[in-house]
Structures are given as structure tokens and as C-alpha cells.
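K.L.:
Here's my sequence, what's the structure:
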Amino acid sequence: MIKVPIIKLRQNMIKKLTTFALILLVVSVTALPALGEDDENNFIALDHGYTVDYYKSYGAPAIQASITGDPEFERGETADLKIKIANVGVISGFKRLNANQKRINDSIEETIALKEMGEEEEATTAKDIEATLQSETKYIEVESTGNFQNVEELETGHTAPLSYTIKVDGNIPAGNYELLLPVTYQYQANVRTVTADAINLGITDVDYSREYKTKTEVLKIPLSIKSEPKFEVTNVSGSLIQGESKVVNITYKNTRETMAKDAFARIIVMSPLSTEKSTVRLGDIGPGEEKTASFEIKAAQDATVKKYGINSEIKYLDDDKNTKFSESMKVNLPLEATEEKFSVTGIAILLIIVIALYQIVNVHRKRNHNNENVSGDENEY
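P.N.:
Model prediction:
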């Protein structure tokens, strides 16, 4: 029999222990990359050899969304859109699985199983919610700044506010529209009880291994655009003259689908133009209907000959009898030069010139006549 020195045996044992410790360290680092201050929340799902599953729950988060406040908007409006998301998820039931730990008596194990069932109730909690509002119509723009919204956690039965900014085009047709709100979140898909065997991996003070899944839902946000009149200038007749008052006729058309009740047309003129009456009553203007307003406008004598642009608007009552104003409309009016007329001074000068010419002609005639008489007397001799 070969005898091995005691010192050599000790060295071999130390090498084996060191190797085993290194292997255990590698396994620990690989299995526990996410452990932090809260082991239960950050723990990555362990292999089933170190856990047991007592219960399966049936339930998950269910996210709903709605606009907070009035969902009706006006053309040309820039609005802060407040959205409320609600978690209405429920647990519909539990199923007891055929799982057990041989080293634990039945009464203790059942207590452990019931605790796991209580942890399964968190299946309806949505975590790390990300929501981005989207518009599928060119008439409604969602501002990119602040479009991404995040909610850390939303338990069932609770709500959370989201806020976005939208711009409504001034030419958007009235009616109902939908914005899209894709919502991505994580939820607890399963809970497993960690067994005592996990201590072999260096894991202590961890009771459960949790499995999370990611889900995306696309929620629809309904809103409407208020029906209201819209006006445009379809015809302008008449022109202005320096130093005179002239009547200008402006025709307005309601191009939208709603009647404008008790409408008034108004013009805004500035120097060198003026008017004594800037408002004319048009009455009710139905969809597609035209009405003409006549305004008397005076131009100053020294007004520059050019085309002048004046602003005009329509004041009316909506269906709720609220006073509304249309968008400002531009009306172009040409101004012509005054006709040339003789003044008193001009007439006097002209008379002087005529008299002078008459005197010159008269003197010339008399001189010719005298010359003829002298020639006749000489011939008699």
C-alpha cells in the first residue's frame, strides 16, 4: 500500500474546496443578477427545481381610458387633453395544483400554500405603464413634446391621470373622431414558493419567485368636433374714390353645416378710410347660403391710389344662443384717383389767357386794316 504524506492530502482537499467555492460563486452570480434591496420584487424566476407552485390564479390587469371633462372640441383649438386610465382587472378564481414538499408536514405546507395564493392576487396590478397618444387623422395633431407618459404602478380599482396637447385644424369637418392610446405594461403572471433547496445557491430571505409578462393594449379615445358655421367672402363690388363716399357691397357665404342665427357683418377700417356705420344686420344664414351687406366708405382726399385690405367678421348666435365670432376675413378694395375738375382759380386764369389772346388778335387786325388804308391813299395820287 502506498502511503501519501498528510501535508499533500491537506493540499488536495484545499484545492477541491476552493474549486467548489468558485463554482458556487459563479452559480450565485448567474442566478441572482437582479437582487437588490427588495429581493422579492427584483428576483428573477428560479428553476423549478428550487420552487414549488401551489396555486394558479385566473386574472390580469384590464386597462380602460376616457377623457376627463368635455370631449367636444372646436375648430382651430389647441387643447390640453386630460385622459384618465383605470385598472378594472379582477381575479376570477384560483386553482390548487398538485404540488407538495416531502420534507414539510401537511398542515404547515397548507399554510404556506395559502400565503402563495394571497401573493397571486397581485396578478391584476399593472406595472411600468407606458402610454403614447396617436392620431390617425391629418386634422388632429398630437404634440410630440410630452407625448410619452409613464405610470409606475396601477392597482386594480385605481385610476391615474395622463395629459397630452392636441391641435385641431381649422378646416376639420364636424363629427366624431377617435385617437389611439397604445398602453404597454408588465403584470405578474405567476408566483412560485421558494423551497429550502434554494439555500444551496446562496439564496436566503426570499420567499417567492415571480414571473412577469409584458402586454400591450390599444385603447380608443373618442372625441367630437363641434358643428359650427364658417364664413368666407365670395364677392366684392364697388370701388373707392379719393375724397368721396362710395357704397361697397360685400357678399358672405356660410360654408358649413350649421345655421348662423341673427348674424351681423362688421368691417374694420382705418385711416385714410372711414365709415359712419361699420355693422350691418344680415339675419339668419343657413348652410350654403349667401347674404350681402352694403357699407358706405369714405376715402380721404389725399389717400394713396392703391388696393386697400380691410378686415371683416361675422357675429352670430349658435344653437345654444351663445354669441360667437367668425374668423377674420380680408376684403380688398381698390381706390381710384379723383376726376380732374377746373377750380375757380383755374377758370380765372383761363379767362385771362383768352382775353389776352383776343386783345392780341384784335390789335393785329387793326394794324392790318390801317396798313391797307395807307396803301389805298398812295394809289390815288
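
K.L.:
When you work out contacts or count neighbours from here on, use the C-alpha atoms and nothing else.
P.N.:
Will do.

K.L.:
which residues in the stretch 201-350 of the chain form helices?
P.N.:
344-380 (DSSP state H, counting those that start in this stretch).

K.L.:
Can you show me the strands along it?
P.N.:
Applying DSSP state E, counting those that start in this stretch to the stretch 201-350 of the chain gives strands spanning 208-225, 231-237, 240-241, 245-254, 260-268, 273-274, 279-285, 290-299, 307-317, 323-325, 329-336.

K.L.:
and Thr78, which of those is closest to it?
P.N.:
With respect to Thr78, and counting by C-alpha to C-alpha, the nearest of those is strand 208-225 at 12.6 Å.

K.L.:
What is that closest one packed up against?
P.N.:
Strand 208-225 sits against helix 39-42, strand 63-67, strand 72-73, strand 175-194, with contacts defined as 3 or more C-alpha pairs under 8 Å, 6 or more residues apart in numbering; DSSP states H and E.

K.L.:
Give me the buried stretch members for it, please.
P.N.:
For strand 208-225, the neighbour count (16 or more other C-alpha atoms under 10 Å) marks 208-210, 219-221, 223, 225 as buried.

K.L.:
one more, for comparison:
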Amino acid sequence: MVKGVIFFKEGEIPFVIDDYRMELFTDNSLLKDFSKEYNFKTNYILQGQCFCNGFQGQKSTFLVEQSMGSTCYLRCYIINMLTHEDGYDAIGIQSPFLDDIFRYKYKYLDMVRAGSNLAVEPKDVYTVPFSMSDRQYEVKFRIGHDNRLGLLEDFNRKGELLLSLQTNDIQECYDISVVFYRFAMFMMSHADVPLKLITLYKRGLKAGWFYCPLISDKASSCQDGFFHELDVMKYVPKILNNIALDSGNKITQSVPLGHLGNVDSMFSPQRFVEQVMAFEYLFDKLDHIKAQNSKFTLKDELMYMFNQFPQLLSNHKMSSEKVSEQIKEIRRTIAHGYAYYYDFKSDPNTQYLIILLDKLIRNMSLLCIGFAKDEIEQCPLY
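P.N.:
From the prediction side, this is the model:
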């Protein structure tokens, strides 16, 4: 729980934040005036102070998604360091999932064997350019510690993605966080890929911390083996640029991610329907004419795409027509209320089709991003 005050008019209103919900409270008329001015207002910024250490205020900025009365639902917020009052010029993202994707363990071992002392000076392993919101960025994946700050100050640090910011705006920080969260989702084929820590910097020194619901200090991953052979500079730039096409709530240009599930939703009717929706979205991107042809049914679309990637069914006895018919039929039974959650949990054939659809959607996404079919087949994510 975070405590502090927001600045309003000529006064201060105390607050507590729990699970990104800010509750304001005070006995004076300021709260009434605040509620009158901001009731049901969306997407606005508040300034204030947080008392994280109990007695000294730290300058803070809050991006409010929506407010109702004395309750503000936060999209994100920034808490400056005690010694820092003005802006920031860079953002650093730490995530065990991004460490796996950028092959942290393998690069670390290679660099140590080559004689680098990463406890003295950090090294930039990759530099990936990408575009977001008509702005050009370069993200650097950095390994090691800055000896000026001391090893113990951030002993748990592994890799960190660093970007120079182009504005002093909290919205830019949030958009960048969303893009890299979605990038991790795509690469991991999983919905639960929280970021671990986001730090703001000014001239290379820590200036503050950024908080949003995409962050969890319990984030952990051990999937680095899947990326052992990943050619980062071949695949990551194109994928990241595509993901960055949509940093808002709607996905209209980038590849879909809504079909990705977690442990609880992996095999469920709802996710199956979301998979079919993602397939239809991608099929329209890849072949708009066929997608708009009412005589070209879902089964026809599935057959067409499975035939584009025959390796998906190379170890399966059923033909693309048979598999497509089964997927179409399951979609029909769900739409008519004949399929239930426990039917999916106990049916290995349905579970296989869900996994197969995931692979097909992944391949279609890579094709939509701009990779050739031979590159898709060679991709270790396949």
C-alpha cells in the first residue's frame, strides 16, 4: 500500500493506493471540489508526493484511467527518488522473460569466458531499432553492473532493456511498457509474462521508478532453453516493430495476442473461440479477397492455411481437410452451447487441436510480420 498526497488547487489531499486504486480522503472541502471537477473524467494526470519511507515526500506523477467520486483508478504512476525532482531521459525494463528472449544466460557466459568483468562495467549486447507512435527508438539489451553505483545496490539485476525517452511524459513510459509486455507475450506464447522492474534514469543515474499493473516483483521464468538458437537480430527487430504498431487498447495493425492463455485458460471453450477470431483476423490480413468471399468458409480458410504450412501436420495421420472439419465443428458446438469447460479439459483430441491452432496462428503471425516461409520453418519459436 502506497500513501501520500496529491496537489489540488492550493492544497493537498491525502490518499492511499491499493492495487492501483487511489482512495482520496480529507475532512475539508477540497475533496468535494475535486470530486466535482474530476468525477467520471478519464485519462488525466495528477501530481503529488508519496511517503514510501514514512516521513519524507517523494515527487510523484499519476496517470488516472478513470475517476469516480473520491476513487481514482490508476493506469500507472511514477515515484521519483528522494534526491531527484526534475525529469528523466531514459527508461530501463527488467524482466526474466525478456532475459530469456534476449538469451541472457548464454551471452553472459560467452562474455565472461571472453574475459569481461561485468561487475565493473555493463555491456550492451544487442541494439534493436523500432518505431512506435511515429517516433524512432533504439532499445539496448545491457548485461552487467555499473561500478559507480555499487554491485549491492541492484544485486538481483540480470539483463535490462534501455531506451532513451523522447518526451518527459508518463504516457510514453506506459506505451513502452505495454509494447514490451506484448512482445514478451508473443515470444512466449503465453499471457502471464509480467515485467519485474521499471527504472527511470537521468544522465545515466537512477531518477525514479515506474509502476503499472504489468509489473510483478514475483515474475520468474526458466524458458531460456527455447531461445538457445534464436538469431535475435534476425527475428526480434521485425517482430518488435510489428508489435509496436499498436500500443493502445485496440489491436488493428499488429499481430493478435488476445488468444494467448495462461495455465487456467489454456484448454477452454473461450480460448478456442479467441483462437478462431485471431485466425480470422490474420487470414484477412494475409488474403483479404478470400476472407471477404462468403463462399470461402472457415473450413476452406483453415485448409488453405494448413496447406501453406504442411510441416504442422507432417506427424499427424489426419489430412488438412479432416483437421479443418474438426475445428469448424468444435466452433459450431461452442456457438450453440453444446461444449463445456470440462469437455475441453478431458478431451485429448480437442487439446491437440488447440495446440495445433496455436502453432498455425504463430506461423501466420510471422508470415504477416514479413518473414518468408523458410525463415518461419527455421525459427526456433516454431
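
K.L.:
TM-score for this pair?
P.N.:
Comparison of the two superposed chains (TM-score structural alignment, normalised by the length of the first structure) gives a TM-score of 0.25, and 141 aligned residues with a C-alpha RMSD of 5.8 Å.

K.L.:
Dump the buried residues of strand 208-225 of the first structure to a markdown table, plus distance to Tyr316 of the first structure.
P.N.:
Listed next are the buried residues of strand 208-225 of the first structure as a markdown table, based on distance: C-alpha to C-alpha, whole Å:
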| residue | distance to Tyr316 of the first structure |
| --- | --- |
| Tyr208 | 69 |
| Ser209 | 68 |
| Arg210 | 64 |
| Leu219 | 38 |
| Lys220 | 35 |
| Ile221 | 32 |
| Leu223 | 25 |
| Ile225 | 19 |
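
K.L.:
Tell me the one among the residues you listed nearest to Ile268 of the first structure.
P.N.:
Of all the buried residues of strand 208-225 of the first structure, Ile268 of the first structure sits closest to Ile225, with 29.9 Å by C-alpha to C-alpha.

K.L.:
Val27 of the first structure belongs to a strand?
P.N.:
No: under DSSP: H, G, I helix; E, B strand; the rest coil, Val27 of the first structure falls outside any strand and is assigned helix.

K.L.:
ok, so what distance separates it from Ala21 of the first structure?
P.N.:
Remark: distance between Val27 of the first structure and Ala21 of the first structure (C-alpha to C-alpha, to the nearest Å) = 10 Å.

K.L.:
now swap in Thr292 of the first structure and tell me
P.N.:
Counting by C-alpha to C-alpha - Thr292 of the first structure and Ala21 of the first structure are separated by 97 Å.

K.L.:
neighbour count winner among those two?
P.N.:
In this view Thr292 of the first structure and Ala21 are compared by other C-alpha atoms under 10 Å, and Thr292 has more residues nearby, 18 against 12.

K.L.:
so the more buried one touches Val280, yeah?
P.N.:
No: look at Thr292 of the first structure against Val280 with C-alpha atoms under 8 Å: they stay out of range, at 9.4 Å.

K.L.:
Tell me if Ile45 of the second structure really is in a strand.
P.N.:
Yes: judged by three-state DSSP, Ile45 of the second structure forms part of a strand.

K.L.:
got a list of what it touches?
P.N.:
Counting by C-alpha atoms under 8 Å, 6 or more residues apart in numbering, Ile45 of the second structure makes contact with 61-64.

K.L.:
In TSV, list the helices and strands packed on strand 208-225 of the first structure along with distance to Ile347 of the first structure and mean neighbour count.
P.N.:
Listed next are those as TSV, based on distance: least, C-alpha to C-alpha, whole Å; neighbours: other C-alpha atoms under 10 Å:
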stretch	distance to Ile347 of the first structure	mean neighbour count
helix 39-42	107	16
strand 63-67	80	18
strand 72-73	69	15
strand 175-194	71	19
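
K.L.:
and stretch 33-42 of the second structure, how far apart are its ends?
P.N.:
17 Å.

K.L.:
What is the burial count for Ile241 of the first structure?
P.N.:
Ile241 of the first structure has 20 neighbouring residues, counting by other C-alpha under 10 Å.

K.L.:
Now do Pro128 of the first structure against Leu81 of the first structure, distance only.
P.N.:
Just to correct that, residue 128 of the first structure is Asp rather than Pro. Taken as C-alpha to C-alpha, the span from Asp128 of the first structure to Leu81 of the first structure is 22 Å.

K.L.:
and what of Phe73 of the first structure?
P.N.:
The span separating Phe73 of the first structure from Leu81 of the first structure equals 10 Å under the rule C-alpha to C-alpha.

K.L.:
and what of Asn235 of the first structure?
P.N.:
From Asn235 of the first structure over to Leu81 of the first structure (counting by C-alpha to C-alpha), the distance is 39 Å.
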